[in-house]
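A.B. asks: only geometry, no sequence info:
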């Protein structure tokens, strides 16, 4: 007959109560180069706070942040200082383990009968209750690594003015709080703590590394204490440098588990590698309702930006379709089909991951609703087969661009610049981990959308670099004549010009147009667009007469091929009207834009960006034609509409502010122009940075109007 482990251990246990002070259970050994952290002081302040009953403290945080070490440090300090009479350490990874730990305490402290574990455990909890006339006992009970709040039901030590309770767990459910219990969140090392820890561990083995190398490696490991400990052990055992280890870590093909010690070589009596630390938590999260969704959700999160993923990306149709493939089916036989997944189901899956401290889910911050540690991402990606990884990458790309048309993760008009920046960061993260998949069978639209977003946000230099790389990569992976390669070249040429290199843009479009004609033909939309851009940059480059002739010829072809109401035909009319003004006929430009505006209002509507751009041009040429007051009034009305349609940080909104400031100065309000340019420049520096042409132009005009204001003030005096 099998003998219960608890009974076997207790057969030799003494049947007389232990004398105080007494310790039950074994504290984990102190980690090499243990770092004193701010959370330790927070814990001591919380646990030692006064009152008639000291509250239970629950240390919560992701696996590997050092919760157990902090709890052991607190318990060891309390024991060594004589602050407790009875110290009980229980490894609380299951309900049976909690029962056994409390029973062990009952046997040792109360001489309870070891043959009845449940009774011994209940007797110990009852003994912890303060009683009149009983000799006070200062006790501390530590329940380490509670895996499920339900396991603690009925086993919470009682509140006592003489007792303290400390719990460590990855869980964050409400069941762990309330009833006099208080959460203490344990985070990552600070960069300073991480560097100090790593330096001390290496020094203990007569190893020394440059400070900047240690700092960089700590950042690569995300300042996770367990990862730092195991990486240090691997570096020492393999006789590597921090720099060489970073190179291995940067290799996306190498699995994280291959860069950590084998189980027998783990430091500080650790039992699991950081790569395996989260596996049980993921399994538990996947069992939480709606069952089967947490794991595929974490796999999707693992390919995106660890610093913040918008909620719309993870709850759109592309993400929901992915989750539906993995949902636990219901029914049997022919009805054995997974149920559809709703946006609410996706949110519940995120909450399940949050409850197990695998992610941080903050619904009230929708643009960065989900944050995740980079090593959790790495360990999750390592579980995917190459085919799973590639298909998941395409799902993530679809989720970013909302290619299904039922959701709008990435809006066509980027009113919210913070959201756009977050989406670009997520695309960068996705490209870093799954770039190959995004080019099969052709470049995914998210690659083009990201570059356009950079340019429309005013980051024209970054947009130029993005499309230059995209054009080279697409030409190499596909074919120089592939339509996507030509489109990437087109975008590179356009943003090159917008970044200030008009000659480079002209040369690029001169090379591109013959390829468009040869591959796509003269009547193709892309060919006509290339002709339009070639004419534009020819005009900017100083070839005015030739550019006007090219625009006129293009307009005739667009009118014939596309019709008068087509967007491109209307754009061609706008270009001709603008060239008319540049050519000297300012009044003619006003008339042309007035006619164009009437047609755009009818065809596109009043809030279409092209309609608003025509109003912008009309206001500008009114001012140039001498009606400065009318231009000021028009720009003021237009600015209100730009703000409503595009938001305050969009380049077109900033451009309207620029022209309004200029017109104010020309109308005689020099002080108003100076104030407007000062405010505009501050916003351009914040949104676009110091180098784009628009920022430099605003700085230049601010200087001019300041000089004008100084001259006027000196003349008046």
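C.D. replies: Yep, it's here. The shown structure was predicted, so the numbers you read here are calculated from the model rather than taken from an experiment. Numbering: from 1, shown residues only.

A.B. asks: going forward, measure contacts and count neighbours with C-alpha atoms only.
C.D. replies: OK.

A.B. asks: give me the element the closest residue to residue 99 other than its chain neighbours is part of.
C.D. replies: Using Cα to Cα, 6 or more residues apart in numbering and skipping residues adjacent in sequence, the residue nearest residue 99 is residue 121, 6.1 Å away. Residue 121 belongs to helix 117-128 when assigned by DSSP states H and E.

A.B. asks: in that helix, what's buried?
C.D. replies: For helix 117-128, the neighbour count (16 or more other Cα atoms under 10 Å) marks 117, 119-125, 127-128 as buried.

A.B. asks: got another, please set it beside the one above:
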């Protein structure tokens, strides 16, 4: 029989009798199984009954004199022996030294050892009738443990750790009992060898902190070294101890409490002492222990660890389907924040529903799996209380966590587990934390606390994100076009569909690069074998189509089963959350649904207290429905959210926020329309136009808002758009109001002015004559309202070439307004228009005199005021007509410089540049004229229609400049185009048409086409001789040009 050393290692097996010591190089290449006994145990007797043959002085020290304590236990043991000798299942059985006799034969590929050590560390601890000794020895024991912990050679032996792969525990007390801590567990163990001391439990509890420290240190070693643990528990109580019917080491104490990935727990059908006493090879206890060791030896530990860790990663979240969204910049931010030593252990991802927060979290989970193998990943869904609790139950199952008591719920158990050292290092991902009260009270009450734990949250709410992660909040931006295109391509079954770049770009833009919307679109295209262009066409046909498509549910393996896959359904959850918690934010959201989603000024919002309004704005910003621009007080609303909000509003029945309410709000804040308030009404105008667009027909509120919008468009020189809006307003007012109603007449007046600016001169005159007639019978002669319409009619006459009628009416208006103050804006406007008419009528001197007076008075206005610039512009043109070219050029250059703050395509700026170019031409600066006019014509070609009067005038001027510059062919080509368009647009005798024909005739003459020139110019002269007086400059110019052509022809 082998001689077993009392201390140190002893090699077991059939060949151990040889004298040669084992070769250590061999030991490093084969598995070793080492049997280690417990306290007061023996390296041989613990595992079997032992024999005299095996006894030696090294193993068994001589017996000491028997004390009363030993006598007590001797009687006890004698009784136990007699009990065991009685018939029954507990009859004595052979106790072979099975680690030596069986194990080496059954696992020949391993070397088997037993290890002995001084296990008498508790001797003297339990001296009877000695209260102090138990306290003192307890302190000594704790002190010894602490000294061991601080011994670096033992605590951090890298060789020992690296070579240890599996530890099998047999009834080992790892932790104090659930009910009373370490003291109760130690007392039960002590009763096997000593009489109970009444102070035992209390004494050992005093030093439980030291034992807890040892336990935690071992847990850290298990995690760091990736050890595998197999803990066997007692299947029966120690019934042989009088009055004791419990297990010596209960189920709670006999397990480390590690995740299933690290620790397997199994029960042996034996009590504490018998679980290591195997009777033969067929003994169930032996077979079970042997199978565990064999299975481990034949299964590489690295694979087990990896597989276990993946199980942890998927603990309560199915991550088999990886998200295709790669947001590496965001992944880098998350990993850098959580895994660098900066003290932050929480990060929150916040963003609009469907923007890809959960998918980024999934990618991060896989990143941890691949880059941090020592870290477990747990996933909790906070979509609802049920999903949260279900996630916790799944974690308990995967990690083999038992409830502490029947009253503990899964949420509490998982919180406690993750707060303990047993859980090791982990990352907890809480997905969809959109309701902070989902569990009935603030969710942070349920979060674990651990220095080894990191947390990642996803939420739509900025407020929740800030509460959970403080400053470590990452707002998820929309994908870039390149990212979105790549994501769409991965989502499509037919990859070649992406080759239609135009349709692809348009679709992604329409879907605002939103991942969920892109996934939804791809699902529809895949299911219906559609092309991207076909889906885009469906999406673009009507808002209802888009809502229907965005409402379609589809299968997405990367999202939680309870999570809404359709974009619309996803956002409706957020809308409902807002409506339940904040009525002001709800009202603001619904108001925004009726207006333009971009560039929304805060001043247009429904009126609330400043604090309440800022809170409401903050909520919408937090959910990602609004975003703030760099400009103070300007916001944008996500365009798809804008669309879906209206759908949600329509589903609210009696709680709808109506379009009429939105219009009333805008009417209330809209300013008076003039140049001074232009910054405000220009901000409001797009929103008024969107509200009007949403109205199928106008009512009283709609007509009032339309009137404000139409006047704004007219003031902004957007005549065509103004006509469209004002015609709708007038349609309603013509039906709803009397003919002489002032609101109706006001709409007719403004529409006529818009017609004039849009080149519809005849329509303007027809409508204004009707308005002036009604007002002359309704209002006093000096009524501001009446005079304003007369002034507008005079301007229309002048634009239509009816200069005499214009002068007659204007002189009357100016005369009546002469009783107003000299600087009255209405008086100055009348004088300005009369001067323009004088100029058009060839009364240049009178025009200059009147304009110089007006310009002088208006010099008190801002330099860029449109009225001041208009008068300077007209005066400069009059100077040009009068031959004062230097004055004309100088004044026009000043006007053009002042208008540089206007948009490049603003009508006033283009008109001034046109006038300056003509002045350059008249002043002999032909190259400057050509350059400036080419710029004007180029801008207008992309802005105005072919038959727009302003565009035709500019082309005419450029053609004349070409002619003066010797570019005759270019001049003829352009003038022929102008004359052709004007012949179908203007009356035969229209002044503008005659001017263009005159210029073309002159260009024909310069080009040597004398007959064509004479024929065209004869038409011009014949008309001007009828419409203009004998001394009119234009009549004289045409007559002189024709005479010269005849002379050239006859020569």
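C.D. replies: Okay, I see it. Because the structure is predicted, anything quoted here is derived from the model rather than measured.

A.B. asks: TM between them?
C.D. replies: The TM-score (TM-score structural alignment, normalised by the length of structure 1) is 0.70; 643 aligned residues with a Cα RMSD of 5.5 Å.

A.B. asks: which strands and helices sit next to the helix holding residue 121 of structure 1?
C.D. replies: helix 95-110 (3 or more Cα pairs under 8 Å, 6 or more residues apart in numbering; DSSP states H and E).

A.B. asks: contacts for the helix it packs on, please.
C.D. replies: Here helix 95-110 of structure 1 makes contact (Cα atoms under 8 Å, 6 or more residues apart in numbering) with 6, 13-19, 22, 24-25, 88-92, 112-114, 117-125, 143, 151-152, 155.

A.B. asks: among those, name the ones in strands.
C.D. replies: 22, 24, 88-91, 143 (DSSP state E).

A.B. asks: circling back: and the residue nearest to residue 99 of structure 1, what pairs with it in structure 2?
C.D. replies: Mapped onto structure 2 by TM-score structural alignment, residue 121 of structure 1 lines up with residue 415.

A.B. asks: neighbour-wise, which one of the ones in strands among the contacts of helix 95-110 of structure 1 leads?
C.D. replies: Tallying neighbours with other Cα atoms under 10 Å puts residue 143 at the head of those, with 27 neighbours.

A.B. asks: now do that residue against residue 72 of structure 1, distance only.
C.D. replies: 11 Å (Cα to Cα, to the nearest Å).

A.B. asks: ditto for residue 670 of structure 1
C.D. replies: For residue 670 of structure 1 relative to residue 72 of structure 1 (Cα to Cα), the value is 69 Å.

A.B. asks: kindly report the same for residue 52 of structure 1.
C.D. replies: Distance from residue 52 of structure 1 to residue 72 of structure 1, by Cα to Cα: 25 Å.

A.B. asks: these two - which one has more neighbours?
C.D. replies: residue 72 (22 against 10).

A.B. asks: need the contact list for the more buried one.
C.D. replies: 27-28, 30.

A.B. asks: out of these, grab the one that's most surrounded.
C.D. replies: residue 27 (20 neighbours).

A.B. asks: that one: what secondary structure?
C.D. replies: coil (DSSP: H, G, I helix; E, B strand; the rest coil).

A.B. asks: ok, the one 3 residues further on next?
C.D. replies: Assigned by three-state DSSP, the conformation of residue 30 of structure 1 is coil.

A.B. asks: please verify my assumption that it contacts residue 68.
C.D. replies: No: between residue 30 of structure 1 and residue 68 there is no contact, the gap being 9.9 Å when judged by Cα atoms under 8 Å.

A.B. asks: tabulate the ones in strands among the contacts of helix 95-110 of structure 1 (JSON lines), appending distance to residue 543 of structure 1.
C.D. replies: Shown next, in JSON lines, are these (distance: Cα to Cα, whole Å):
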{"residue": "22", "distance to residue 543 of structure 1": "94"}
{"residue": "24", "distance to residue 543 of structure 1": "90"}
{"residue": "88", "distance to residue 543 of structure 1": "87"}
{"residue": "89", "distance to residue 543 of structure 1": "84"}
{"residue": "90", "distance to residue 543 of structure 1": "83"}
{"residue": "91", "distance to residue 543 of structure 1": "81"}
{"residue": "143", "distance to residue 543 of structure 1": "80"}
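
A.B. asks: can you pull the buried residues of stretch 136-154 of structure 2?
C.D. replies: 137-139, 141-142, 145, 149.

A.B. asks: in structure 1, what range does that stretch match?
C.D. replies: By TM-score structural alignment, stretch 136-154 of structure 2 lines up with nothing in structure 1.

A.B. asks: distance from the chain centre to that stretch, please.
C.D. replies: Distance of stretch 136-154 of structure 2 from its chain centroid, counting by Cα atoms, centre = their mean, to the nearest Å, is 54 Å.

A.B. asks: check stretch 791-798 of structure 2 too.
C.D. replies: 55 Å.

A.B. asks: also stretch 219-236 of structure 1?
C.D. replies: 22 Å.

A.B. asks: what's the closest non-adjacent residue to the spatially most central residue of structure 1?
C.D. replies: For structure 1, the residue nearest the mean C-alpha position is residue 308 (2.0 Å; Cα atoms, centre = their mean). With Cα to Cα, 6+ apart as the criterion, residue 308 of structure 1 has its nearest non-adjacent residue at 4.0 Å, and that residue is residue 368.

A.B. asks: my understanding was that the one you found contacts residue 314; is that so?
C.D. replies: No: between residue 368 of structure 1 and residue 314 there is no contact under Cα under 8 Å: 11.1 Å.

A.B. asks: related to what we said a few turns ago, trace the residue nearest to the centre of structure 1 over to structure 2, please.
C.D. replies: For residue 308 of structure 1, the residue aligned by TM-score structural alignment is residue 599.

A.B. asks: is it true that its match touches residue 634?
C.D. replies: Yes: counting by Cα under 8 Å, residue 599 of structure 2 does reach residue 634; the two are 5.8 Å apart.

A.B. asks: contacting residues for the match of residue 308 of structure 1?
C.D. replies: 634-636, 683 are the contacts of residue 599 of structure 2 under Cα under 8 Å, 6+ apart.

A.B. asks: which one of these is nearest to residue 743 of structure 2?
C.D. replies: Taking Cα to Cα as the measure, residue 743 of structure 2 lies nearest residue 683 of the contacts of residue 599 of structure 2, at 24.9 Å.
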